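1. no letters, just coordinates:
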């Protein structure tokens, strides 16, 4: 059966498997591994709109300080090349396949911490990744308790529980994704510390650590 979006929709409607192939996937992963100094584990899924969403888990043999050092030297991530690595190679991958492809989660497992970045709108990770890493560098001292303790997990972003839920229920169509403004990436991050029983929230504007009980983690 030909590899087309219509055939995917028909198969899913009939209860068929959601397993599918992406053409050019090995080249995509190999290119990112080189530019991000990492080994990469990738998973993929089709959402309700028949879009392909990727989860990328990067294992990088650097500390967070080391990553920021190479980032500032314009090495890690190849952000200043002509069309930086993640955007360029995602476009190449998409050109070889019959549907929209986006990054749903981008996780970086370092020697001293893990950074988990979640999609909040279409292309949000590819567009904002460079700015997010830059902000991690700017707030490094404050989010590590004045260099006293490194969080072992960093979630970007988290949401105030008084805000509208990220997902709502629809009786007809199931879960619906609500796109958020890119500013959400730069308001609250969730931090886990070995010395803390519960997660803390880092508020970027005030450069302050807050209790995490009133926030929604991904």
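-> Ah, there it is. Because the structure is a prediction, the values reported are computed rather than measured.
2. for the rest of this, base every contact and every neighbour count on C-alpha atoms.
-> Will do.
3. biggest helix in this structure by residues?
-> helix 124-138 (DSSP state H).
4. contacts for that one, please.
-> The contact list for helix 124-138 (Cα atoms under 8 Å, 6 or more residues apart in numbering) reads 68, 79, 86-87, 103-106, 117-119, 182, 185-186.
5. at 7 Å instead, please
-> With Cα atoms under 7 Å, 6 or more residues apart in numbering as the test, helix 124-138 has contacts from 68, 79, 86-87, 103, 119, 182.
6. which of those residues fall in strands?
-> residue 103 (DSSP state E).
7. now do the same contact list for residue 89.
-> residue 28.
8. that older thread, could you list the buried residues of the longest helix of the chain?
-> Applying a neighbour-count criterion of 16 or more other Cα atoms under 10 Å, one finds 124-126, 129-130, 132, 136-137 buried in helix 124-138.
9. look up how far residue 106 lies from residue 132.
-> 12 Å (Cα to Cα, to the nearest Å).
10. quick check: neighbours shared by those two?
-> Common neighbours of residue 132 and residue 106 (Cα under 7 Å, 6+ apart) do not exist.
11. structure B:
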């Protein structure tokens, strides 16, 4: 089954946002650093002055396994251990909401990259407010599926792209392709938990993690180039 991955490594962000560009940004960044035990860089991918599209880079000084262990023990990210927690109780959701309340222009979280010592986890927006609403559940599922994502603990992927979408096809033609980092009105929260793209040092090409099968599945992951 073919998959599309529209170059998850986005074009270089336009600019690192200055504290004075967004009211409350300095405190928002500080709270994120406390939340993730990390250094945080926030960039803006929007050329428009009427909207901010945040690309948040979180750099941690521990590996993926340690991060998931900290998450499960409740000392990292301050998220719940189950995926049924109301989104309005998520600390990340609340921080984004507070930042929006202090500004009179739309603020979107377009991408969050969590950089562990041995793995980069790249999460893309798939509908309005999808990352603030779903980051809790995404990290919880990352921990729950750690064994499958790491080839039964044999190899840690150096990059995880969340999510990827299967191309919808019929017998003759491809229907409209759903791109992982492009907003689409039909995307839903469950679309984060179908397929993830993985890169391993031992594989030349990207591989696909299937949530239903709880393992890596065969398939072609296509890179779209403008």
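-> Right, received. Where do you want to start? The model shown is predicted, which means the values in this text are computed figures rather than measured ones.
12. TM-score of the superposition?
-> Overlay of the two chains. TM-score (TM-score structural alignment, normalised by the length of the first structure): 0.79; 192 aligned residues with a Cα RMSD of 2.6 Å.
13. helices along the first structure, start to end?
-> Going by DSSP H, the first structure shows helices at 5-13, 25-35, 64-72, 85-95, 124-138, 140-143.
14. which one of these lies nearest to residue 192 of the first structure?
-> Residue 192 of the first structure lies closest, by Cα to Cα, to one member of the helices of the first structure: helix 140-143, at 10.6 Å.
15. superposed on the second structure, what's the mean shift for the closest one?
-> Superposed on the second structure, helix 140-143 of the first structure shows a mean distance to its aligned partners of 1.1 Å (mean Cα distance after the TM-score superposition for the first structure).
16. hmm, back to that, got the buried residues of helix 124-138 of the first structure as JSON lines, with distance to residue 160 of the first structure columns?
-> Listed next are these as JSON lines, based on distance: Cα to Cα, whole Å:
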{"residue": "124", "distance to residue 160 of the first structure": "19"}
{"residue": "125", "distance to residue 160 of the first structure": "20"}
{"residue": "126", "distance to residue 160 of the first structure": "24"}
{"residue": "129", "distance to residue 160 of the first structure": "22"}
{"residue": "130", "distance to residue 160 of the first structure": "24"}
{"residue": "132", "distance to residue 160 of the first structure": "19"}
{"residue": "136", "distance to residue 160 of the first structure": "20"}
{"residue": "137", "distance to residue 160 of the first structure": "23"}
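17. ok, the aligned residue in the first structure for residue 98 of the second structure - how many residues close by?
-> Mapped onto the first structure by TM-score structural alignment, residue 98 of the second structure lines up with residue 92. By other Cα atoms under 10 Å, 14 other residues sit near residue 92 of the first structure.
18. what's the match for residue 78 of the first structure in the second structure?
-> Checking TM-score structural alignment: residue 78 of the first structure goes with residue 78.
19. follow-up on the earlier one: CSV for the helices of the first structure, including distance to residue 214 of the first structure?
-> Below are these laid out as CSV (distance: least, Cα to Cα, whole Å):
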stretch, distance to residue 214 of the first structure
helix 5-13, 38
helix 25-35, 36
helix 64-72, 27
helix 85-95, 34
helix 124-138, 23
helix 140-143, 19
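20. out of the ones you listed, flag the one nearest residue 199 of the first structure.
-> helix 140-143 (12.4 Å).
21. what range in the second structure matches the closest one?
-> Going by TM-score structural alignment: helix 140-143 of the first structure matches residues 146-149.
22. where does that stretch sit relative to the chain's centre, distance-wise?
-> Put simply, stretch 146-149 of the second structure sits 17 Å off its chain's centre (Cα atoms, centre = their mean, to the nearest Å).
23. surely residue 154 of the first structure is in contact with residue 199?
-> No: contact between residue 154 of the first structure and residue 199 fails when scored by Cα atoms under 7 Å: they sit 9.7 Å apart.
24. among these two, which residue is more densely surrounded?
-> More neighbours surround residue 154 than the other of residue 154 of the first structure and residue 199, with 26 against 21 (other Cα under 10 Å).
25. what lines up with that one in the second structure?
-> Aligned counterpart of residue 154 of the first structure in the second structure: residue 160 (TM-score structural alignment).
26. show me the contacts for the aligned partner of residue 54 of the second structure in the first structure.
-> Aligned by TM-score structural alignment, residue 54 of the second structure pairs with residue 54 of the first structure. Going by Cα under 7 Å, 6+ apart, residue 54 of the first structure touches 42-45, 102-105.
27. for the aligned partner of residue 177 of the second structure in the first structure, give its distance to residue 119 of the first structure.
-> Applying TM-score structural alignment, one finds that residue 177 of the second structure aligns to residue 165 in the first structure. According to Cα to Cα, residue 165 of the first structure and residue 119 of the first structure sit 15 Å apart.
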